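[1] Can you look at this prediction? I've put the sequence above it.
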Amino acid sequence: MMNDTLNVAGIIVSPHHYIDGQRVVSDETFDLFSPIDQRLLGQVAEGLAEHVDAAITAAARAYPAWSALSAAERKVYLDRFADEIGKRADAFCILESNDAGVLLSRMKHGVVPRAMLNITWFAEHALTLQDHAIDTEQAHHMVRHDPAGVVAIITPWNSPLMLATWKLGPALAAGNTVVVKPPEWAPLTSSLLGDCAHAAGLPPGVLNIVQGSGTKTGARLVSDPRLARISFTGSVPTAKWIAQTAGANLIPCSFELGGKSPFIVLADADIDNAAATGALMYRNAGQVCLAGTRFLVHALVRDRFIAAMRNYVEKLNIGDPRDEATEVGPIIHPRQVERVQSFVDRAIAGGAELLWGGAGHPFGAQYYQPTMLANVRQDSEIVQNEVFGPVLTLQTFHSDDEVIAMANGTDYGLGGVCYGETEHATHIAQQVRTGFIWVNSFGIRDLAAPFGGIKRSGVGREGGEWSFEFFCDVKDVIVPKKPFRASFSHR
């Protein structure tokens, strides 16, 4: 029998759904295990058809009153919501470290502050969504951003709290009501968001959280015609299925999907700096969609770069993510460990050269050595498909035209990194087909800037005005400058 609460390292969290302002139990549950040591954290409620229906019904019922509030009135609620996240900062850090394996240090210094900002920044930015005037000779146009309705938000397991709030901020600030389906393998911080919403006084039904698997809960959610928007971060196959299902109801979707991003090292690059940044690609055990995983290194500096990066990789501290000295933690699930190993085994069998790593790490069953594979073909599986683990590839090039072709030579186009003399690197970066690319840097983000990919890496953009363009219905109210008289011409 499922307990009313779970105790995870001293943090009390509900395993139940959060629907219409209250906790809702389920007759079906699923087991939740920690990637740190495979211990059972407890049983979590599985979302059945009745729970999905109740959540969407509650959101639809709450929508008229929530959407009728001004942006300033909604901001009061959302600022309180962010404050409640801040009050539970330690709890969020401990929960996500235990159920997702995210580094405790990253949670403290990066994720939780960013989660709060995701709420407050979009609440503030929504104040600027006043009527935008377009004045023409014939009429005054007032362009409005009206809330769309009930929004479904589906988040992945590699950064559950950050990505949930990244979508929740603009969706709620715009005046929508929301149903969140958190990741099955890491649902606990999303559950805690329900407590924050309740404590902040968000009206019942404005935020609903239904836990469960994608095949059960997620499928029921995205097939409901009452939804106005679906925002999903995850895998390409799942996005394709969601698109087909939502298409039957003409529901707009936003997808942030996988990456196979190039990390370009030009001959005129600062090799040591590029190598130090390269080692960052192993953070979160390589479970980062925007990481540069395909290293494209000029042949003239190949050996120097490999030696420099090996030096940084050998110093990485691999271990328990709850230890703030740890730099690389566990892979989320045994199935993901098997997937990573199978990619590596097939690559080596196909002729790839193993520079380092290539196997599990002695710290534990779900820990994997940072790995680099060289001498890989452009058309090989390991180059063309996302591994989503601490596995990188290295190829060499001899000219700018060659590296641009290699960088653009996959079906993905999320991010990228380019190291070299600034003008040269910028020139190369501008020709890489991707949603964003860092020049001589990595990870610089701003909530006002667009984020998203092209090709198989996604549809649409998130951030700033782009988030509101998706979560709103844009409407033009047209008022003529002169009295309008209808007239008909007859032949």
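    Arrived safely, thanks for sending. Numbering: from 1, shown residues only.

[2] C-alpha from now on. contacts and neighbour counts both.
    Noted.

[3] going on from the lengthiest helix in the chain, what's the next piece of helix or strand?
    Counting residues, the longest helix found in the chain (DSSP state H) is helix 49-68. Per DSSP states H and E, the first helix or strand lying C-terminal to helix 49-68 is helix 71-87.

[4] what's the angle between that following helix and helix 49-68?
    Inter-element angle recorded for helix 71-87 and helix 49-68: 130 degrees (by axes from the mean of the first three to the mean of the last three C-alpha atoms, to 10 degrees).

[5] List the buried residues in the longest helix of the chain.
    For helix 49-68, the neighbour count (16 or more other C-alpha atoms under 10 Å) marks 51-63, 66-67 as buried.

[6] now swap in stretch 25-38 and tell me
    Those would be Val25, Ser26, Thr29, Phe30, Leu32, Phe33, Ser34, Pro35, Ile36, Asp37, Gln38, for stretch 25-38 by 16+ other C-alpha under 10 Å.

[7] which one of the residues you listed sits closest to Thr215?
    Nearest to Thr215 out of the buried residues of stretch 25-38 is Phe30 (C-alpha to C-alpha; 13.1 Å).

[8] Return the residues in contact with the closest one.
    Gln43, Val44, Ala45, Glu46, Gly212 (C-alpha atoms under 8 Å, 6 or more residues apart in numbering).

[9] Can you classify the last one by secondary structure?
    In this case it means Gly212. Following DSSP: H, G, I helix; E, B strand; the rest coil, Gly212 is assigned to coil.

[10] So Ile251 sits against Ile230, correct?
    Yes - if you go by C-alpha atoms under 8 Å, Ile251 and Ile230 touch, sitting 7.1 Å apart.

[11] So these two - more neighbours on which side?
    Ile230 (24 against 18; other C-alpha atoms under 10 Å).

[12] Against Val210, how distant is His198?
    The gap separating His198 from Val210 is 15 Å, by C-alpha to C-alpha, to the nearest Å.

[13] Comparison target below:
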Amino acid sequence: MTGRRTDIGGVTVPVDHLIGGEWVGSPDTFETRSPLDWDAGPLAHVARGDADTARAAVAAATEGFAVWGSWGVSQRAEVMHRLADLIDANAEEIALAETLDMAFLQESMRLRLVGRGALNFRTYADLIVAHEEREWDAKNLHNWVQRMPAGPAVVITPWNAPFMLSTWKLAPALAAGNSVIHKPAEWSPLSAALLAELTLDAGFPPGAYNLVQGIGEEVGAALVADPGVRRITFTGSPGTARHIGHAAAENIVPFTAELGGKGPLIVFADSDLDAAAHRAAWQFDDSGQVCLAGTRLLVDASIRDEFMKKFDEHADALVLGDSRDPATQIAPMVHPDHRDAVHGFVERARANGDTILRGGQPRADSLHYEPTLIEPTSNDSEVVQQEIFGPVLTLQTFDDESDAIRLANSTAYGLSAIVFTGSRERAERVGRALRAGLVWVNTFLVRDLTAPFGGCGISGIGREGGDHALEFHSDLKTLMILDDSCH
């Protein structure tokens, strides 16, 4: 069954659900448009799943789990490596589809993020094969701790960097032996459909990977409430996570959530100021639609003017344009509603008396929003305390190290932090004091995929990455045999 397909800039993309290895339509559809040319009309009309779709997907995943979960780890790893190879072979098509669908920079997608998606599958395929069960003798017993696949997992992924973030969440679930029902965001559903098609080519058994398209409040809510689901993993907003958490609690289902951030970027006077200013200006990357971004610039008061001079030079050089143009550095925002929400933050800051140091307006002829820097009147200002998820940074100064730490830890979020300093002792001291799941010193977005990933506070629950993700997607069993009782 081939299902409906749509041509997207020369790339043919499925627009139905993939359930039990078959393309399945829905009576209704929703439209997706390109942020690069919003007024041109829909890119595609995508199947709009409902409660019946959710039930069918969970049933298919339950059947698929009986097969996929019974495979040995080497057999699963072989198929995952095959999928990674197919991702690499189709990088151009995936990059173009995602660029048209959500405006991610095509060059960055092609050279970096699609390859990272393939690496996610290779990493977890290798981790699951390399895993050694713990064995030990105690109390006259020989003990084994074994991982058992947990069952069908619902994987809900966000609209920003959708292909890479989908692979990041899907790979450990599949490596652990779980079947998955993948629900991508309705603002950027198309690259997930290409991934679904590649799982068929890679040889995943029917029902091991299922794709359900649609609106979160409709099909997503039905998926997380289904008692046949045994794991839920979500990336998105704290508000949505609260609803999912209630559903997970009803069925006693383990749940992880990565819920965004409001990261500080701290610049000490002993820093390489040009490197710090350059990195600060690049927090506007992807129009600020990055959960890990250091959106609160905290700068030693003694170097404020020098830092700002360098920051302005780097920010002035940023190029806003079409995401398909390799010269473009700042892409349009994903959706007019999101651009308007970002502008609402800026307008309220302006009305509150906060100082707009640069930017502060949407572009009239595109979905771009000007890279914006705001100096707030207070640390309690909304633009300091709330995630904006757009190209809007704040600037605050601090007097000493303890003041910097106080400001850095003063929001309800705790996903990431960035520190610039020339002192190894300060790097370790401040790094330990920050309440964040990830802290970078003198760099950003460089990470070992086996390290834990997740946030503190309202930035999330649980950890992904390496064995941490595999443990979440598994049920652990201790097998104990009385010594000398078996021959």
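    Perfect, thanks for sending it. Keep in mind the model is a prediction, meaning the values are calculated, not measured.

[14] Tell me how far whatever residue of structure 1 lines up with Leu211 of structure 2 lies from Phe451 of structure 1.
    Aligning on TM-score structural alignment places Leu211 of structure 2 opposite Ile209 in structure 1. Going from Ile209 of structure 1 to Phe451 of structure 1 by C-alpha to C-alpha gives 25 Å.

[15] neighbour count winner among the two?
    Comparing Ile209 of structure 1 with Phe451 by other C-alpha under 10 Å, the one with more neighbours is Ile209, at 31 against 20.

[16] The residue positioned nearest the centre of structure 2: which element?
    Central residue of structure 2 (C-alpha atoms, centre = their mean): Leu165, 4.3 Å from the mean position. Assigning secondary structure by DSSP H and E places Leu165 of structure 2 in helix 162-175.

[17] Kindly report the same for Leu127 of structure 2.
    Going by DSSP H and E, Leu127 of structure 2 is part of helix 114-130.

[18] Give me the mean deviation of that helix from structure 1.
    Overlaying structure 1 shows helix 114-130 of structure 2 at a mean distance of 0.7 Å from the equivalent residues (mean C-alpha distance after the TM-score superposition for structure 1).

[19] The helix or strand following that helix corresponds to what range in structure 1?
    Note on helix 114-130 of structure 2: by DSSP H and E, the next helix or strand toward the C-terminus is strand 134-138. Counting by TM-score structural alignment, strand 134-138 of structure 2 pairs with residues 132-136 of structure 1.

[20] And for stretch 287-302 of structure 2?
    Under TM-score structural alignment, stretch 287-302 of structure 2 corresponds to residues 285-300 of structure 1.

[21] Now find how far off-centre that stretch is within its chain.
    18 Å (C-alpha atoms, centre = their mean, to the nearest Å).

[22] before we move on, what about stretch 89-101 of structure 2?
    From the chain centre to the centre of stretch 89-101 of structure 2 is a distance of 18 Å (C-alpha atoms, centre = their mean).

[23] which residues sit against it?
    For stretch 89-101 of structure 2, contacts defined as C-alpha under 8 Å, 6+ apart pick out 8-9, 11, 32-36, 43, 104-107, 109-110, 114-115, 162-163, 187-191, 194, 323-324.

[24] just stretch 121-135 of structure 1 next, same as before
    By C-alpha under 8 Å, 6+ apart, stretch 121-135 of structure 1 touches 71-72, 74-75, 78-79, 140-145, 169-170, 173-174, 447, 464.

[25] Can you select the buried ones among those residues for me in ChimeraX?
    Remark: buried members of these, expressed as a ChimeraX selection using 16+ other C-alpha under 10 Å:
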select :71,74,75,78,79,140,141,142,143,144,145,169,170,173,174,447,464
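
[26] Show me the helices in the stretch 151-300 of structure 2, by range?
    Taking DSSP state H, counting those that start in this stretch as the test, the helices found in the stretch 151-300 of structure 2 are 162-175, 190-202, 221-225, 238-250, 273-281.

[27] Make CSV from those and add distance to Ala404 of structure 2 to it.
    Conversion of the helices of the stretch 151-300 of structure 2 to CSV gives the following (distance: least, C-alpha to C-alpha, whole Å):
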stretch, distance to Ala404 of structure 2
helix 162-175, 31
helix 190-202, 41
helix 221-225, 40
helix 238-250, 26
helix 273-281, 16
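
[28] So for Gly414 of structure 2, which of these sits nearest?
    Nearest to Gly414 of structure 2 among these is helix 238-250; the distance by C-alpha to C-alpha comes to 12.6 Å.
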